[in-house]
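[1] Take this sequence and fold it.
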Amino acid sequence: MGNSFGRIFRISTFGESHGLGLGVIIEGCPAGLPIDEDFIREEMQRRKPGQSKITTQRKEEDEFQILSGVFEGKSTGTPIGLVIMNTDQKSKDYSHIADKFRPSHADFTYFEKYGIRDYRGGGRSSARETAARVAAGAIAKLFLTHYGITVQAFVSQVGDLKLGKSYQELDLAKTEDNIVRCPDPETADRMIELIDQVRKDRDTIGGIVSCVVKGTPVGLGEPVFDRLHADMGKAMLSINAVKGFEYGSGFEGVKMRGSQHNDAFYQEGNRVRTRTNHSGGIQGGISNGEDIYFNVAFKPVATIMQDQESVSESGESVVVSGKGRHDPCVVPRAVPIVEAMAALVLADHLLISRTNKL
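    This next block holds a predicted model:
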């Protein structure tokens, strides 16, 4: 239970952080889609650990192998099976917490639910599981290109350092120009300095990843419980360490009056447009053709290199201190994960939209 996502374009992931490897089964991908393995590899490189001084120093190249569903470079319409082998796991780094619960981790809840837990790096609850999602999301992105849909995410906040510009004012092509993945160079430098200082303090810090979807057609999303933004919210909240999701005007919208917040319509050629976009490209749970934009809030990484009070599996008071290799801030590596989950939602709804009218 709980390891699959989507209805038509559907993925099921498997594997643990310190097991032999991870993988994903992708069902519902239409036949004949060119599968660009170089593009998938590029997406995996954006998420992989050990890519800079402000990320975990675990060294995984995240090379993948496609086992099924692709023939002569194109999808066959059958399930696509893809695996990513682990090569640099150091399980001994976790032997000291074999019977101890790490604060704000899934250790306690997994143990209570299943009566057993994989303490090596968090097992199934580890963010390493998202490698499989990024691989699947890359294939979803390849599908979206045929509809002219693009998905671009970037880091807009680290701690209290906030990018004070809207996405329309930014050149999102600059997102990959720095290690924190913020498209504003000056703000990026300050974010990197902050994360590096937090790392030196043996602590962690949270942040926000913003995402923009362009080219979405009108009509994606299903009333009442399968609204597009509801599925997008579920996708984002399924990512490790995510604590919040807002789209369009989000929580800032409560400060406005209806006369300010309403998006007035106008006709542009044969297309209906809105003069503002407080709705975030979605109205009534259905896309209206404008840009979809949203924010995803990530908490500070739970593993810190400091002593913390906790309890053992037997209920004894213990002290836990983090060891091993961990991200001081997850948001730089979360950018491709957010994009991947958004692409999977959109691919699924595009296929659903084919079935609900003649």
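
[2] only C-alpha atoms for contact and neighbour calcs from this point on.
    OK.

[3] Is it correct that Ala342 falls within a helix?
    Yes. Counting by DSSP: H, G, I helix; E, B strand; the rest coil, Ala342 is found in a helix.

[4] Distance of the residue lying closest to it once chain neighbours are set aside relative to Ile292?
    Spatial nearest neighbour of Ala342, chain neighbours left out: Met232 (6.5 Å); criterion: CA to CA, 6 or more residues apart in numbering. Look at Met232 and Ile292: by CA to CA, to the nearest Å, they are 10 Å apart.

[5] Next: Asn86.
    For Asn86, the distance to Ile292 - CA to CA - is 35 Å.

[6] again, but for Ile195
    29 Å.

[7] Counting neighbours, go ahead and name the busier of these two.
    For Ile195 and Ile292, the more surrounded residue by other CA atoms under 10 Å is Ile195, and the numbers stand at 25 against 22.

[8] List the buried residues for the helix or strand encompassing that one?
    Applying DSSP states H and E as the criterion places Ile195 in helix 185-200. Buried positions in helix 185-200, judged by neighbour count with 16 or more other CA atoms under 10 Å: 187-188, 191-192, 194-196, 198-199.

[9] of the residues you listed, closest to Ile208?
    Met191 (11.8 Å; CA to CA).

[10] Now do the same contact list for the closest one.
    158, 161, 180 (CA atoms under 8 Å, 6 or more residues apart in numbering).

[11] closest to Lys53 among the residues you listed?
    Val180 (10.2 Å).

[12] That closest one: neighbouring residues, count only.
    With other CA under 10 Å as criterion, Val180 counts 29.

[13] pretty sure Gln260 belongs to a strand, no?
    No. According to three-state DSSP, Gln260 belongs to no strand; its state is helix.

[14] count of neighbours near Arg58?
    Arg58: 18 neighbours (other CA under 10 Å).

[15] Name the SS class of it, please.
    Under three-state DSSP, Arg58 falls in the coil class.

[16] returning to what we had before: so what does the helix or strand where the residue nearest to Ala342 lies touch, helix or strand wise?
    Counting by DSSP H and E, the element that carries Met232 is helix 228-237. Counting contacts by 3 or more CA pairs under 8 Å, 6 or more residues apart in numbering; DSSP states H and E, helix 228-237 packs against strand 242-247, helix 331-353.

[17] right, and these - which one's nearest Pro49?
    With CA to CA as the yardstick, what comes closest out of the helices and strands packed on helix 228-237 is helix 331-353 (7.9 Å).

[18] Which stretch among the helices and strands packed on helix 228-237 is buried most, on average?
    helix 331-353 (a mean of 25; mean count of other CA atoms under 10 Å).

[19] Show me what that one is packed against.
    Counting by 3+ CA pairs under 8 Å, 6+ apart, helix 331-353 packs on helix 37-47, helix 130-145, strand 150-158, strand 207-214, helix 228-237.

[20] Throw these into JSON lines and include mean neighbour count, thanks.
    Formatted as JSON lines, those follow (neighbours: other CA atoms under 10 Å):
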{"stretch": "helix 37-47", "mean neighbour count": "18"}
{"stretch": "helix 130-145", "mean neighbour count": "24"}
{"stretch": "strand 150-158", "mean neighbour count": "25"}
{"stretch": "strand 207-214", "mean neighbour count": "22"}
{"stretch": "helix 228-237", "mean neighbour count": "20"}
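
[21] Also this sequence, please, to line up against the first:
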Amino acid sequence: MSGDSFGKLFKITNWGESHGPAIGCVVEGCPAGIPLTETDIQPFLDKRRPGQSQLVTQRNEADQVKILSGVVDGKTTGTAISLLIENNNNRSKDYSEFAKLYRPSHADFTYQQKYGIRDVAGGGRSSARTTASNVAAGAIALKVLQRANIEILSWVDSVGTISAKIDADQVTEALIESNPVRCPDLVAAKAMEEKILAIRKAGDTIGGVVKCVVRGAPIGLGEPLFDKLEADLAKAMLSINASKGFEFGSGFAGTELIGSQHNDIFYQDENSQIKTHTNHSGGIQGGISNGMDIYFRVAFKPVATLMQQQQTVDTSGNAIEYHGRGRHDPCVLPRAVPIVDAMTAIVLCDHWLRHQAYCHS
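    Predicted structure coming up:
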């Protein structure tokens, strides 16, 4: 029970290590007859891949995906889809000295204590490199969700204390992808870029927040107890490396309101559709989507590897100093955006298929 799988009807199983020969994913539950080729998946991996700008790690991986099973003549067969991404730009020697110490805020200590063994090179299984497989699986989920006309948009909402000043209704894919930070507020994006580059030059790192909005989700996704839609979204987001917080709908700001201010009042629009005047619920009530936009925010910590001297202990508990090595992101936010997109798509696809299977509408 290593926790490598996620989802129920649309299920993914992630495998591989950062510096192993390859990483990959097995996707189960994808309906038959969905048009799918590697060119459908690759654009999403290109958004996540390392080396795409000066703001991210310079590890040079092409992240070319290969479909090994589950697709015939460009269409899914309904059987398990196996995806493979080769690791071609490993520098395992950068990590050799870390075998005898525990890097601050990494998984080194906890992994060693739990399993009695760890893969030192690149952090092994605990590396964010493994999220590439989830992005590939998310691309398949998005293909399925095209049947439901669901749109998912994620973007960098803040870096450090610099925040975007843009309404979610104004955000488009073109705006998000117009700059390397992936912030749709172009003024804030410029300031964020300058901040990240300055932080990188100082050998330090910085965190921030990714915001996501789901448009067009039908009424009825999610279940009222343990499989609440927002609960599954929370688990998906907090499974992403470096994530430290999940805020749904009004989130913590909602605690500053009283009930009469916070309640979303229902009305019937000109098309006889029941909607709400406000959306403090974030598009989900009682664990089930209500047809309004779904929105949430995910907090990401500063990357733990710093290119400067730090104090730590060796595996015997002796105090030592060490200096970070390897190629790392000064800020994970730009590359976290497609990961948030993918994990959101996987959750929604799973719930949409379940809803289709056993609900009356």
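
[22] if we can go back for a sec, check the fit of the helix holding Ile195 of the first structure onto the second structure and give the mean distance.
    Following superposition, helix 185-200 of the first structure is found to deviate from the second structure by 0.3 Å on average (mean CA distance after the TM-score superposition for the first structure).

[23] Let me know the angle separating that helix from helix 331-353.
    Orientation of helix 185-200 of the first structure against helix 331-353 (axes from the mean of the first three to the mean of the last three CA atoms, to 10 degrees) gives an angle of 120 degrees.

[24] what's the closest of the helices and strands packed on helix 331-353 of the first structure to Val301 of the first structure?
    Nearest to Val301 of the first structure, of these and by CA to CA, is strand 207-214 at 10.3 Å.

[25] Contacts for that closest one next, please.
    With CA under 8 Å, 6+ apart, strand 207-214 of the first structure has contacts from 149-159, 167, 290-300, 329-331, 334-335, 338-339.

[26] again, 7 Å this time
    149-159, 291-299, 331, 335 (CA atoms under 7 Å, 6 or more residues apart in numbering).

[27] would you turn the helices and strands packed on helix 331-353 of the first structure into JSON lines with distance to Tyr110 of the first structure?
    Output for these, formatted as JSON lines (distance: least, CA to CA, whole Å):
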{"stretch": "helix 37-47", "distance to Tyr110 of the first structure": "25"}
{"stretch": "helix 130-145", "distance to Tyr110 of the first structure": "18"}
{"stretch": "strand 150-158", "distance to Tyr110 of the first structure": "29"}
{"stretch": "strand 207-214", "distance to Tyr110 of the first structure": "26"}
{"stretch": "helix 228-237", "distance to Tyr110 of the first structure": "18"}
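
[28] Ala264 of the first structure is nearest to which of those?
    strand 207-214 (19.6 Å).

[29] Just to confirm, what residue range of the second structure does that closest one align onto?
    Using TM-score structural alignment, strand 207-214 of the first structure lines up with residues 208-215 of the second structure.

[30] For that stretch, give me the average deviation versus the first structure.
    Mean for stretch 208-215 of the second structure is 0.5 Å (mean CA distance after the TM-score superposition for the first structure).

[31] any idea how far the nearest residue to Pro35 of the second structure once chain neighbours are set aside is from Val313 of the second structure?
    Sequence neighbours aside, Lys75 is the residue nearest to Pro35 of the second structure in space, at 4.4 Å (criterion: CA to CA, 6+ apart). Look at Lys75 of the second structure and Val313 of the second structure: by CA to CA, they are 53 Å apart.

[32] Check Thr37 of the second structure too.
    Counting by CA to CA, the gap from Thr37 of the second structure to Val313 of the second structure is 48 Å.

[33] wait, the residue nearest to Ala342 of the first structure sits on Val345?
    Yes. Counting by CA atoms under 7 Å, Val345 is a contact partner of Met232 of the first structure at 6.3 Å.

[34] Start and end of stretch 266-274 of the second structure, how far apart?
    OK, stretch 266-274 of the second structure end separation, CA to CA: 7 Å.

[35] Just the buried residues of that stretch, please?
    Here stretch 266-274 of the second structure shows no buried residue, counting by 16+ other CA under 10 Å.

[36] go on, stretch 157-174 of the second structure?
    In stretch 157-174 of the second structure, counting by 16+ other CA under 10 Å, buried: 157-159, 163-164, 168, 171.

[37] how about Ser310 of the first structure, what's its match in the second structure?
    Per TM-score structural alignment, Ser310 of the first structure is aligned with Thr312.

[38] what about its match, how many neighbours?
    16.

[39] Which elements pack onto the helix or strand where it lies?
    Using DSSP H and E, the secondary-structure element containing Thr312 of the second structure is strand 309-314. Strand 309-314 of the second structure is packed against strand 101-102, strand 319-323, with contacts defined by 3 or more CA pairs under 7 Å, 6 or more residues apart in numbering; DSSP states H and E.

[40] And the first one against the first structure, how far off on average?
    In the superposition with the first structure, the aligned residues lie an average of 0.6 Å away from strand 101-102 of the second structure, counting by mean CA distance after the TM-score superposition for the first structure.

[41] Just the residues contacting that strand, thanks.
    108-109, 312-315.

[42] cool, stretch 316-323 of the second structure as well?
    307-314.

[43] can you redo the contacts of Met191 of the first structure as a markdown table with distance to Gly123 of the first structure?
    As requested, the contacts of Met191 of the first structure are exported to a markdown table (distance: CA to CA, whole Å):
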| residue | distance to Gly123 of the first structure |
| --- | --- |
| Val158 | 27 |
| Leu161 | 32 |
| Val180 | 26 |
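
[44] Just give me the closest of these to Thr56 of the first structure.
    Using CA to CA, these come closest to Thr56 of the first structure at Val180, 13.1 Å.

[45] Check the contact between the closest one and Thr187; I expect there is one.
    No. Assessed by CA under 7 Å, Val180 of the first structure is found out of contact with Thr187, at 9.8 Å.

[46] quick one, what contacts Ala131 of the first structure?
    So Ala131 of the first structure contacts Met44 (CA under 7 Å, 6+ apart).

[47] ok, 8 Å please
    22, 44, 47-48, 62, 84.

[48] Ok, Lys143 of the second structure next?
    So Lys143 of the second structure contacts 34-36 (CA under 8 Å, 6+ apart).

[49] Of those residues - the most surrounded one?
    Leu36 (20 neighbours).
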